[in-house]
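> here is a sequence together with a model predicted from it:
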Amino acid sequence: MAETKPGATPLRVATWNINSVRLRAPLLRQLMEELNPDVLCLQETKTPDEHFPHEAAEALGFTHRIITGMKGYNGVAVLSRLPLARLPDGKDWCGKGDCRHLGVAVDLPGGPLEVHNFYVPAGGDVPDAAVNPKFAHKLDFVAEVTDWTAGRGPARRSVLVGDLNIAPLEHDVWSHKQMVGIVSHTPVEVEAMTRWQAAGDWYDALRHFVPADQKLYTWWSYRAKDWRASDRGRRLDHMWVSQDLAGSLRRHAVLKDARDWVQTSDHVPVMLELAV
């Protein structure tokens, strides 16, 4: 594990599937009060670029923003207090033009930090690619990203975050036995994510802080009348870092209380602090 360089800059990176940035823009202030990130990656922004709530982001200190969105579906955005540049190797995954990935370089004193923000297809309800086109798309998407990752080689000075819509470990779901046949925790999805992670030699930063034998969730269904009491969660939101940054990890936060915010998302914000 690489050691932190002397004089490294503290950096807080957060990720949140906001489930409509225009509807939930007021909640960004609560997120800032709780986590105060320097870089915030959003998924499911659900708005074309021209309707993104720039004024709300600017008021919170996010003077640098790179977005890619579409009407009503998908969409990702990176909001930052620090200068950003869009990475040049963006792809149209599966040829669908559906705004599911944004790669940026964050300008830091120690050199640029790559941040990749992903929103992986959910996959529908039936875990069979032969009868469910949404599930087939999910597997194709992850396979394509894995090939792209392998072509780039092991990640360096990089962070990958987002709603990856897969809960790979036994304690990433409320019941492995009951969930193993449910989309997001099936063996084929877990194997696909494992190949993706290995292709970039990515390090699971959240499990750095919370051991794999402990429960860890970032999503609770809207369908649960009392989500906190039932606690049938899943870890669908992930934060990975390149191996050279593993030694720079300082702390994490899963903002579970955000699931109780008024008109909130079914996902909660997650944050890492690194010394980079």
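That came through fine.

> only C-alpha atoms from now on, for both contacts and neighbour counts.
Noted.

> hey, where'd the helices end up in the stretch 151-276 of the chain?
Ranges of helices in the stretch 151-276 of the chain, per DSSP state H, counting those that start in this stretch, are 176-179, 187-199, 205-209, 227-230.

> what are the contacting residues of the longest one?
By that I understand helix 187-199. With CA atoms under 8 Å, 6 or more residues apart in numbering as the test, helix 187-199 has contacts from 139, 142-143, 145-147, 149-150, 153-154, 166-169, 180, 184, 203.

> putting a second one here so we can go through both:
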Amino acid sequence: MRFSVTTWNINSVRLRIDIVAKFIKAARPDVLCLQETKCIDDAFPLKRFKRLGYEHVALNGQKGYHGVAIVSRLPFESTDIRTFCDKLDSRHVSVSFGEKAQLAKPLVLHNFYVPAGGDIPDPALNPKFEHKLQFLDEMKACEPLHPRGDDRHILVGDLNVAPHENDVWSHKQLLKVVSHTPVETEKLLAAQAHGEWFDIARERIPMSEKVYTWWSYRAADWTVGDRGRRLDHIWVSRALKDSVSDFKITRDARSWDRPSDHVPVTAVLEV
């Protein structure tokens, strides 16, 4: 069975519902994972998604900030929400698929929005950066997040870290910039290794190639200089590593009307 999943930091789902609909109509992923929805659950545009064919929704929202959502054409078996760093900000939601979705074996999907971390890469001076580092540590320590053996798990989201040299436009110039500092990249890669996760982008695209999913709003024209970062990720467990049949970054979405600063990232698996 073909299973497609897209992750997208939409930076306000209500403000950008029209470009979400545009993407859905063109790409038709089975599951869309959104981050920074920026609305309480009761304000989420459920009716619009249902008209588009996405009737199954798992929400973890809050007013004005953060927020994650999973909208799906396939029914869930169950949903779960985890909190990190003793904070109630809405940064995780997961669902499991099984018999209802006509899958022969269970599949668990995690959707994350890791804290951005502010501007100062020093936890002693910047509580936001301290929070981010603690969050990454807790991702590594949270054993239920980590697949073992034949577990079929997918982890997606805006992880707010560009871990490799060619995940940023300039490795040297961004070493002291939040999202690419050595302490962040080490912690994200440690969480990935501890969970035996495989980063689909870097499994399919050579490390020597530049790959981006985010371009700052601060640039008047994001295409000039192409100063991007790869902050949005799709990881799969070992049991799914050889099931990935396609991977795509919808780069042109950065030029759509009133765009997010992130673009959709999609993987297709044979499950």
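Received it, and whenever you're ready, just let me know what you need. Since this is a predicted model, take the numbers as computed values, not measurements.

> and the TM-score between them?
After superposition, the two chains reach a TM-score of 0.95 (TM-score structural alignment, normalised by the length of structure 2), with 267 aligned residues with a CA RMSD of 1.3 Å.

> returning to that earlier point: just the buried residues of the contacts of helix 187-199 of structure 1.
139, 142-143, 145-146, 149-150, 154, 166-169, 180, 184, 203 (16 or more other CA atoms under 10 Å).

> could you look up the SS state of Lys140 of structure 2?
Using DSSP: H, G, I helix; E, B strand; the rest coil, the three-state assignment for Lys140 of structure 2 comes out as helix.

> mind checking which of the contacts of helix 187-199 of structure 1 are in strands?
Among the contacts of helix 187-199 of structure 1, DSSP state E puts Tyr203 in strands.

> for the aligned residue in structure 2 for Leu255 of structure 1, what are its contacts?
Mapped onto structure 2 by TM-score structural alignment, Leu255 of structure 1 lines up with Thr250. Applying CA under 8 Å, 6+ apart, one finds that Thr250 of structure 2 lies in contact with 263-265.

> on that earlier part again, dump the helices of the stretch 151-276 of structure 1 to a markdown table, plus distance to Leu28 of structure 1 and mean neighbour count.
Shown next, in a markdown table, are the helices of the stretch 151-276 of structure 1 (distance: least, CA to CA, whole Å; neighbours: other CA atoms under 10 Å):
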| stretch | distance to Leu28 of structure 1 | mean neighbour count |
| --- | --- | --- |
| helix 176-179 | 32 | 13 |
| helix 187-199 | 29 | 17 |
| helix 205-209 | 22 | 18 |
| helix 227-230 | 22 | 12 |
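
> looking at the ones you listed, spot the one closest to Gly95 of structure 1.
Minimum separation from Gly95 of structure 1 across these (CA to CA) falls at helix 187-199, 19.3 Å.

> what does that closest one correspond to over in structure 2?
Aligned using TM-score structural alignment, helix 187-199 of structure 1 spans residues 182-194 in structure 2.

> and what of stretch 132-148 of structure 1?
Alignment note (TM-score structural alignment): stretch 132-148 of structure 1 is matched to residues 126-142 of structure 2.

> need the contact partners of that stretch.
For stretch 126-142 of structure 2, contacts defined as CA under 8 Å, 6+ apart pick out 84-85, 114-124, 145, 184, 187-188, 190-192, 194-195.

> then stretch 45-54 of structure 2?
Contacts with stretch 45-54 of structure 2, where a contact means CA under 8 Å, 6+ apart, come from 13-14, 17, 21, 24-25, 55, 57, 71-74.

> distance from the chain centre to that stretch, please.
Centre-to-centre, stretch 45-54 of structure 2 and its host chain are 21 Å apart (CA atoms, centre = their mean, to the nearest Å).

> can you check which part of structure 1 it sits on?
The aligned range for stretch 45-54 of structure 2 in structure 1 is 53-62, by TM-score structural alignment.

> buried residues, the matching stretch. List them.
Within stretch 53-62 of structure 1, the residues that count as buried by 16+ other CA under 10 Å are 54, 57, 60, 62.

> which members of those residues are positioned in helices?
Judged by DSSP state H, those include 54, 57 as members of helices.

> for the buried residues of stretch 53-62 of structure 1, which one is nearest Cys99 of structure 1?
His54 (18.2 Å).
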